[in-house]
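Asks: Kindly generate the corresponding structure for this input.
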Amino acid sequence: MATFLYKLGRSAFRRRRLVALLWVALLALAGVGAATAPAATSSSFSIPGTEAQRAFDLLEERFPGAGADGATARVVFKAPDGQKMTDAEPKAVVEETVAALRSGSDQIVSVADPYEARAVSQDGSTAYVSVAYEVNGMELTDETREALKQAGQAAQGKGLTVELGGDALQSMPETGAGEIVGVVIAGIVLVITFGSLVAAGLPLLTAIIGVGIGVSTITALANVLDLGSTTSTLAMMIGLAVGIDYALFIVSRYRAELADGRSKEEAAGRATGTAGSAVVFAGLTVVIALVGLAVVNIPMLTKMGFAAAGTVVIAVLIALTLIPALLGFAGDKVVGRKQRKGTAEETGKPNAGTRWARFVIRRPVLVLLAGVLGLGAIAVPAASLEMGLPDDGVKPVSATERRAYDLLSDGFGPGFNGPLLVVVDGDRAAADRTVDTIKGLDGIAAVTPATPNKAGDAAMITVIPEDRPSSGATETLVHDIRGATGDDVLVTGATAMNIDFSQKMNDALVPYLALVVGLAFVLLTVVFRSILVPLKAALGFLLSVVAALGAVVAVFQWGWLGSLFGVEQTGPIMSMMPIFMVGVVFGLAMDYEVFLVTRMREAYVHGERPGEAIVTGFRHSARVVTAAAVIMIAVFSGFIGMSDQMIKMIGFGLAVAVLFDAFVVRMAIVPAVLALLGRKAWWLPKWLDRVLPAVDVEGEGLAAHDAAEDRKPDLVKA
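Replies: Below is the predicted model of the structure:
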């Protein structure tokens, strides 16, 4: 592989104008596709194989239109103290609002009058108007949303407390200045690392081009492939981070080759052949982790994984082709002043990476215990992990959706915001028996009479729990209804979907871990020609990801330091968060493992003792790995400023996971374990060594190539 990538790098360097033109053309093509494609909508959400999904499918079949994907809104009214919503004055305001809503937009399907729909609380303090739209929340026009807001404001001005809820207010997540700050920090770190603005600008430029192509392609295909509005954001988050890192490693190796006296073209080829090999395998681990999300069998998660994996593939291809081409354009400007005068390595002065490696080798047990115990303490909150899907109840109290949620909860009971929809596959008599059975269960506030379909072969029943949607009591009620009724009775609704989704996530976690870790173990065994090194890498990853989950629970569920990260309302952790973090963090953790340990392996293969190989690996790679980790943390931290709670949580989780994995696991625990293992770390059974393919990550093929080149003059003379 090293020889092939060496030739690819040299070819890209020589044909740099053609290579640059091709990538710019791809960016322009993807940009045109994104600009002409319809706007992304909310991805359809389904959970195959669950009862809630079967109920939803039956509802679509037997009640055409009842399960439509159109947006909904609730205009919630609260009467002033001393009045009721049934009094003449408040009632007149509500009726005016209903009339205004019905004439406010042609996207409205229906507006339910609360006095006809019995949507007034028993104490008369609260009432709500239900509004149904023909399109989903992302497809509503600004005029429609404005008409909804103006209707509420008009009623508010007449003495009533009015709040708006429902997904009709849904919009694209607001981007904050955090992403820009993250990129700026990445630029500063690159300048400090390289001492050259040109060298620092190359990773940023290529990462932006790669993300531009990836995100534009996702945007262009969003409606065709039913990609959700958050898919491109997550792809941008991951693509930007790995794109900068991969380019960083190749540019750094190129500068090292120049320092050894090689020509620019030769240095570009060698950088691509050596560091590029590590980039390929690091990228493969990330792609395996993201594509492996398909085992969860949730279409939305699968599409997110494939889209992000595609962006990673683009980042790898750009690092292997566009970086060598741009190095050809950069000339001597890619080398900083310090390198021209002589680096610490050249003068024999040990750098920080060398000093740290020697410290770890002298005290491996102390470093190992400190790292493991420290991460173990941070991981403790993960034992209290509570999962769920976000609803308006977890939004900050400053949001009108949250205030509408609270008004409905106070006026109609905590369970009103999470009604259960029971679908009966049978005639009216079966439906009536089901109603009687459900009424006999504990934890129920109300049960509506059965509503049969036109054919009379199915019916709907609405059940209002006594407790809030995310409570354990409501989950128990769902299981009780399913246990007390037969197979022809199915429970669905947002609350039931949430419960089934969380259960599916839990059930898929172990198979997903086995698949991803197993495949990556095989891949790393091929790269490092060792059994214990990949095993150590996997165990270290598990430690860092559990610690990261502990930090997420402490901040987003317990509220520790919540104000520092913009968390205004605590709540359960999103159900997909653990498995998504496992996938992404595993891929990124293996990046640092590959980049750091391949240098150690390279030194060991070339005759150095195990301890010396550790020091050599840190001398060459620690500075660059540190810079790469800081850049990735900065990029992920930038997304904490997003308004979308899911993106905020994922950005925080990935940032702390990289912090723990790069600086505690890879930079401390890994060298400590390798120092304790000694030569045993690189042990591989002979039979397995014969079976595994030789991928030449260390560049042995390039050494043979050098020897062949050195012999050519002698052959000519002969």
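
Asks: C-alpha from now on. contacts and neighbour counts both.
Replies: Will do.

Asks: Tell me where the stretch 301-450 of the chain has helices.
Replies: 337-341, 352-362, 364-379, 400-412, 428-439 (DSSP state H, counting those that start in this stretch).

Asks: Which of those sits closest to Ala708?
Replies: Among these, the nearest to Ala708 by CA to CA is helix 337-341 (30.1 Å).

Asks: burial count for Asp167?
Replies: 18 (other CA atoms under 10 Å).

Asks: about what we covered before: what's the most buried one of the helices of the stretch 301-450 of the chain?
Replies: Of all the helices of the stretch 301-450 of the chain, helix 400-412 carries the top mean neighbour count, a mean of 21, counting by mean count of other CA atoms under 10 Å.

Asks: Here is the second sequence; please produce its structure so I can put it next to the first one:
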Amino acid sequence: MATLLYRLGRFAYDRRGLVLALWLVVIAAVGGSAAAFHGTMTNNFQIPGTETQRVLDKLKADLPAAAGGNASIVFEAQDGSFTDAQKDAVGGALERIGDLEDVQAVVDPFDRQDQLDGASDRIAAGKQEIAANEARLAAGESKLAAAKAELDANRDRLDAGQAQLDAQKQALAAQGLPEAAVAQATAAAQAQIDAGRAQLEAGQARYDAGRKEADEGAAKLADGKADLALGEREAQSAEGLRFVSDDGHAAIASIQFTKSTDALPVALREEIQSLAGSVPGVEAHASKELTQDISSIFGAAEAIGVTVAALVLIVMLGTLVAAGLPLLMALAGVAVGVGGTFALTSMVQMSSVTPMLGLMLGLAVGIDYSLFIVNRHRNQLLHGMDPRESVALATGTSGNAVVFAGMTVVIALAALVVPGLPFLAVMGLSAAATVTVAVLVAITLLPAVLGFAGRRIISRRRWAEAARQNTAENARAGHEEEEERADIAASNRGWGAWVTRHPWVSVAASVVLLGALAVPAASLRLALPDGGSEPVESSAYQAYSATGTYFGQGMTGPIVVVGELPAGLDEAAAKAKQLDIADELRDVPGVVAAVPSALSEDRRTAVFQVIPTDGPASASTVQAVHDLRAKGAQIREDTGATIGLTGQTAANVDISAKLADALPPYLAIVVGLSLLLLMLVFRSLLVPLLATGGFLLSLGAAFGAIVAVYQWGWLGPVFDVTHPGAVLSFLPILLIGILFGLAMDYQVFITSGMRESYVHGQEAHLAVRTGFHHAARVITAAAIIMVSVFAGFIFSHLTMVRPLGFGLALGVLLDAFVVRMTLVPAVMRLLGRGAWWLPAWLERLLPDLDIEGAQLERTTAGPRHRVEGEPEALAR
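Replies: The predicted structure follows:
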């Protein structure tokens, strides 16, 4: 590998115009692709196969109108309660918002609150009306009964009279009277009976009409009672739910869209906020779904971090040209890596953290990798080496270490596909691609640009000093031995010397410090961020805070429950079934309200909005989600309906649980990989164990500090943590992968020098000191640069990135200065020669990777050129 990189560096130097042109073409092509094909990013994280996703897919198929995104706007009256004019103005603004494209429905809080507030009055009035109707119906029933009794008595009298008259007719006929005479003799009596019959029939008709009216009234009364009972149950299900605060100072309006909120155009978001904010005397706070801006990934805080890195480079390298090269290379790598990521957003769904992660890593490793090569090249030039040879040798030696270091980061990031979480796999692969580009830039573009830079990477004063020193050394016999003695003398001073003189103290202090910092990690709780994690001055935070203050924390993250009802229900039965389910949902601890919100046309799919007691990231809400799912079996037994949970709150719980389950196996993979790679590099058993143990210590300390700051709120004002809560659910697994790769970078750069000194014959404890002395300056600068870049993201406009930037900055700081530059040399000093022990059989099996390119340096280093004035070799 070293030889191949040596030749690649020489080729890039000789064909620097071609190499530069090719990279410019690549950057232009990627930039054009990003501009032409970039799509929409999202902050809604989904995991295929989870209950949340299955229920959401079913909801999209059965009830598409209820599957779109939701947002809210909180209105606050500046002078106490809302006036009627302000209520009308808010209602008008919401009506105009409802007419916008992609808006499915808008809830006017004042109308909805009037409905809720009037429900008890309507129910009371309904009960009174029903009671009055029941009284009227009872009175009518009494009258009907009396009328029926009278009709029956009249009928009986007429029947008796008719029977008596018929008997009289038979008697007259028996006396021999003609039929006409009989009829004439009984005509008056028969006419009286017939008249009575006619009156009876008229009375029966009146009775039948009254009976029909009474039956219809009873049916209406029964329907009224049923409707009243449903209305009363609906009112009970909405108890605790408000859209206008009790003091009348705030109102919350909900907006439902036809698509995901992440897919909404920026112009629509801005128009909604503009319309909502147009009411005089009323402040409007739009929720996070409307205000989050994931279109940009670089802000002022990140620029400050890069500026600090530039200052460190200037101090270390001495010239603007030399300091600018690592920055320029890092920007080139980021342009290609992050630009390529943006170009894929139209085809691959990815979160806003994905390009941000690529930017963060691309800047950090891009600057550091280029710094290692530039520093090596600069030192070689100062010792008189030909520029062409120096660029090639620096690429073959330091570039070889850069390739290995980059490989560890890439492997760790690519391993993020192992947990099987699509959004995490996309993050890992895109970040790995950006790091790969940074490595390619360092070993191809950097050598070419170094050819253009020539001697300008070294200041005139430093050139003059080098010229005098080289002239004196070349005139003095045995100066190599003198240089070695001076090198050993220098290594006996400074931090490395102190650590190796007091190894037990150094080990104990390092372990105690890192262990103390790691203690809070035992309380780590995972969740996805909510509006409470936004900056205090942001509209999203104001909306979240006002919602929690006026309407309860649960309103900031409702839980969506989808029920599958039995087939064959009519409208009334389906409505009653919904309320039966809502009653059982409301019985779950931690649930304030459970309200039916939608029903499909076939009355098979019902949607419920469940309001928990606390916010979406709280432990009680997580438990409520679990309890609601556990309640499903009882609901199925009692109602015949099956339920499932979806929505962002439930999805957050599922994702956090899935990530927590994936954390141990991923950590095992990373630790196993660490042991294997370091065994290959250093041909030792104890050094890999030491490196891995140090990585776990720095990782635990980083986790502990994150919990203390972002979950417990320690130093919250310093880091702008206004609402401490659960830690970002995918932060631990990202931190493990990234910090592992970066920790192995520093392990390679500091331990390889120790190994090379030991292999060249130095006594083991002296090799630790000299190796430390050779690497300390550049590792210190590299660590400060990386910490500065990561620290710039602690105050990023994307709050989701902030704890990750903090964890990486602190993790690198602790790993570089406490683990690699204190713990490792101290333990290496205590181990002595044993640190490099390797069984003979294993040594024969392991290939010699020669990461530092020591063999290449011995076989390719040619005669040195004196650095006098302006050597012709450097003027080229």
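
Asks: circling back to that earlier point, possible to save the helices of the stretch 301-450 of structure 1 as TSV with distance to Val552 of structure 1?
Replies: Compiled in TSV, the helices of the stretch 301-450 of structure 1 are given as follows (distance: least, CA to CA, whole Å):
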stretch	distance to Val552 of structure 1
helix 337-341	41
helix 352-362	29
helix 364-379	10
helix 400-412	22
helix 428-439	38
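
Asks: Which among those is found nearest to Asp81 of structure 1?
Replies: Among the helices of the stretch 301-450 of structure 1, helix 400-412 comes nearest to Asp81 of structure 1, with 13.8 Å by CA to CA.

Asks: follow-up on the earlier one: show me the one of the helices of the stretch 301-450 of structure 1 that comes nearest Thr141 of structure 1.
Replies: The nearest among the helices of the stretch 301-450 of structure 1, by CA to CA, is helix 400-412 at 19.0 Å.

Asks: Now find how far off-centre that closest one is within its chain.
Replies: Centre-to-centre, helix 400-412 of structure 1 and its host chain are 30 Å apart (CA atoms, centre = their mean, to the nearest Å).

Asks: what's next to it, contact-wise?
Replies: 75-76, 78, 121-123, 125-126, 162-166, 392-397, 414-417 (CA atoms under 8 Å, 6 or more residues apart in numbering).

Asks: residues contacting the residue positioned nearest the centre of structure 2?
Replies: Nearest to the geometric centre of structure 2 sits Leu528, at 4.9 Å (CA atoms, centre = their mean). Residues near Leu528 of structure 2 by CA under 8 Å, 6+ apart: 617, 652, 656, 726-729.

Asks: Of these - the most surrounded one?
Replies: Most surrounded of those: other CA under 10 Å gives Val727, at 26 neighbours.

Asks: That one and Gln711 touch, don't they?
Replies: Yes. Val727 of structure 2 is in contact with Gln711 according to CA atoms under 8 Å; the separation is 6.2 Å.

Asks: which residues do these two both contact?
Replies: Residues within reach of Val727 of structure 2 and of Gln711 at once, by CA under 8 Å, 6+ apart, are 524-525.

Asks: chain center to the helix or strand where Ala267 of structure 2 lies: distance?
Replies: Assigned by DSSP states H and E, Ala267 of structure 2 belongs to helix 266-276. How far helix 266-276 of structure 2 lies from its chain's middle: 24 Å, per CA atoms, centre = their mean.

Asks: Done for today, thanks.
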